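**Q** Sequence unavailable; structure follows:
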């Protein structure tokens, strides 16, 4: 079983600590078994939390050496620098190949340990300039929800930790298990927001109850066919100009941008859940040719269809009894 260690340092932000604990603890394999063993660890048995209370922690820093993944939550602005013992334990874990992730301003702890040097990283947008100023060797990206460098991951504000954790679950156990974990957390696998998503996955939102809902559902049902702006407008009973204006008002996107994301999302689903060749997936998602599909997919998702399939192909589906 994959072991996750949540490292609680003095002045830990409670939500930053609890969010990854909960989402990993709720993850279930297709047969109902837990997907992760989650442990809270600390440098000392008692940890002062931001908010005026303390925690009793059973596991020490040795839990980092035993973990497959270490998560470092954020700390209050009043927190002092992490101790040399903590930094050494993180460096040792990284040297051993352990995956290490930070939540919000927990990125500062990773930067102190030198684990972000030469890498892209993110943190809460309020603290992004400070992270860049204090650690010039880090390429700070304040406009994403999380950054995955492979072994080292960082997330933005506390809620973005859920996005990052679901991303890691999908990497570890496949999209079906991650989707179930997302439902348990009442979260989409990926979400719209003021910050960009590092990996685009979820389908564009259909505004439920709006005048656009029927036509957008029709679009999703017919992605394998050619769909024009004129066809969408005619189906909605509007002129192209009126349809485009209403569309942007209700979705924040143009019709063609929405259509493109819907096609990419369909391709991602097929790459994750089928063994169909890329040429067939290109047709099923409505791309004109495999070449156009590969180019567009790489531009939107940031990787090739083959690499995406290798990372996220679902090994099993979540059983009906485990669904909500």
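**A** On my side now, so go ahead. The structure presented is a predicted model; accordingly, all values stated were derived computationally and were not measured. Numbers count the residues shown, from 1 in each chain.
**Q** make it CA atoms for all contacts and neighbour counts henceforth
**A** Will do.
**Q** And the strands in the stretch 51-200 of the chain, which stretches?
**A** All strands of the stretch 51-200 of the chain, identified by DSSP state E, counting those that start in this stretch, fall at 53-56, 69-72, 99-102, 120-121, 139-140, 146-148, 152-155.
**Q** do you know which of those strands lies nearest residue 10?
**A** strand 53-56 (9.0 Å; Cα to Cα).
**Q** Pasting the second one now:
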């Protein structure tokens, strides 16, 4: 059986902890058997506060069992400890001596560097803005994470999920790691669309309200603006003028925004394949949908889905 230990320092990023814990739990859930065991440890063996204010308690109040740990992952934020406890340092040394892997997330990589565990190695090295620490013996690389020899260093954020999946592939199987990655991305949420919600007030112009209702009724198979105008007994020019005065945008731009909001909601709240979401949002091709999402919202569909999953994870651990 594979064993992991998540070590939290005060101010640790909850997102990183939630993603790491969820990845480990998902291995056992998907495999149907306890392939992994893991625990949470905290230097000082007392409750500590995360960066978002949530308070976590340790699963263990000792540094025993180091010889059984396959991954000791140190998770710390930008506020580094003034003193690194001797018991913690001894635990890491024992894990290393027994052949286990040492890992760090965000400030955790800095801690590993400060106590010499990255000496002479390539690593992702997090340097808080107010830190003047220098690590000339570390070959720092600029990438989300690096699994090199017996180290796993991670910049933080969503990269934690990818890093844990890479480690899971090594200690279990690549196929299972792929399943874990897909599960983390989709959130395993049933493919039922949430109720449509819109920010702000309903349009004051009844003509615009009717236009929007017709648009929402035809998201997967968008109507042409001429069809909408004809059904409402207006010319395209008249409909455009009413829309610009009421909303500040043209009907075509507003229609696209409604369809993209619908697609974004499906990405965030369902496990539907992205290609199906593209069709449900009125796009003929996945490439067209992905480009529109990225151009409008600044992220790819897969990144949006991962961020939504991460947000749910953080809420579940607070």
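**A** It's in. Being a predicted model, the structure only gives us computed values, none of them experimental.
**Q** who wins for proximity to residue 35 of the first structure among the strands of the stretch 51-200 of the first structure?
**A** strand 69-72 (12.8 Å).
**Q** which secondary structure elements does the closest one contact?
**A** strand 2-7, strand 99-102 (3 or more Cα pairs under 8 Å, 6 or more residues apart in numbering; DSSP states H and E).
**Q** residues in the second structure matched by it, start to end?
**A** Mapping strand 69-72 of the first structure onto the second structure (TM-score structural alignment) gives residues 71-74.
**Q** and residue 40 of the first structure, helix, strand or coil?
**A** At residue 40 of the first structure the chain is in strand, as set by DSSP: H, G, I helix; E, B strand; the rest coil.
**Q** which ones are touching it?
**A** 5, 6, 7, 8, 57, 58, 59 (Cα atoms under 8 Å, 6 or more residues apart in numbering).
**Q** Closest one of these to residue 308 of the first structure?
**A** residue 5 (27.1 Å).
**Q** Residue 36 is in contact with that closest one, correct?
**A** No - under the criterion of Cα atoms under 8 Å, residue 5 of the first structure makes no contact with residue 36, lying 10.2 Å away.
**Q** Need the buried ones from the contacts of residue 40 of the first structure selected in ChimeraX.
**A** Selection command for ChimeraX covering only the buried members of those, criterion 16 or more other Cα atoms under 10 Å:
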select :5,6,7,8,57,59
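**Q** okay if I get the contacts of residue 40 of the first structure as a markdown table plus distance to residue 16 of the first structure?
**A** Below are these laid out as a markdown table (distance: Cα to Cα, whole Å):
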| residue | distance to residue 16 of the first structure |
| --- | --- |
| 5 | 13 |
| 6 | 10 |
| 7 | 11 |
| 8 | 10 |
| 57 | 16 |
| 58 | 19 |
| 59 | 18 |
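**Q** wait, which of the contacts of residue 40 of the first structure is closest to residue 207 of the first structure?
**A** residue 6 (37.2 Å).
**Q** What's the separation between residue 21 of the first structure and residue 10 of the first structure?
**A** Computed as Cα to Cα, to the nearest Å, the residue 21 of the first structure to residue 10 of the first structure distance reads 17 Å.
**Q** my bad, should have said residue 233 of the first structure
**A** In terms of Cα to Cα, residue 233 of the first structure sits 57 Å off from residue 10 of the first structure.
**Q** now swap in residue 186 of the first structure and tell me
**A** Residue 186 of the first structure is 29 Å from residue 10 of the first structure, where distance means Cα to Cα.
**Q** Deepest-packed of the helices and strands packed on strand 69-72 of the first structure, please.
**A** Comparing these by mean neighbour count (mean count of other Cα atoms under 10 Å), strand 99-102 ranks first with a mean of 26.
**Q** which residues in the second structure does it align to?
**A** By TM-score structural alignment, strand 99-102 of the first structure lines up with residues 101-104 in the second structure.
**Q** could I get the helices and strands packed on strand 69-72 of the first structure as CSV with distance to residue 28 of the first structure?
**A** Shown next, in CSV, are these (distance: least, Cα to Cα, whole Å):
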stretch, distance to residue 28 of the first structure
strand 2-7, 12
strand 99-102, 20
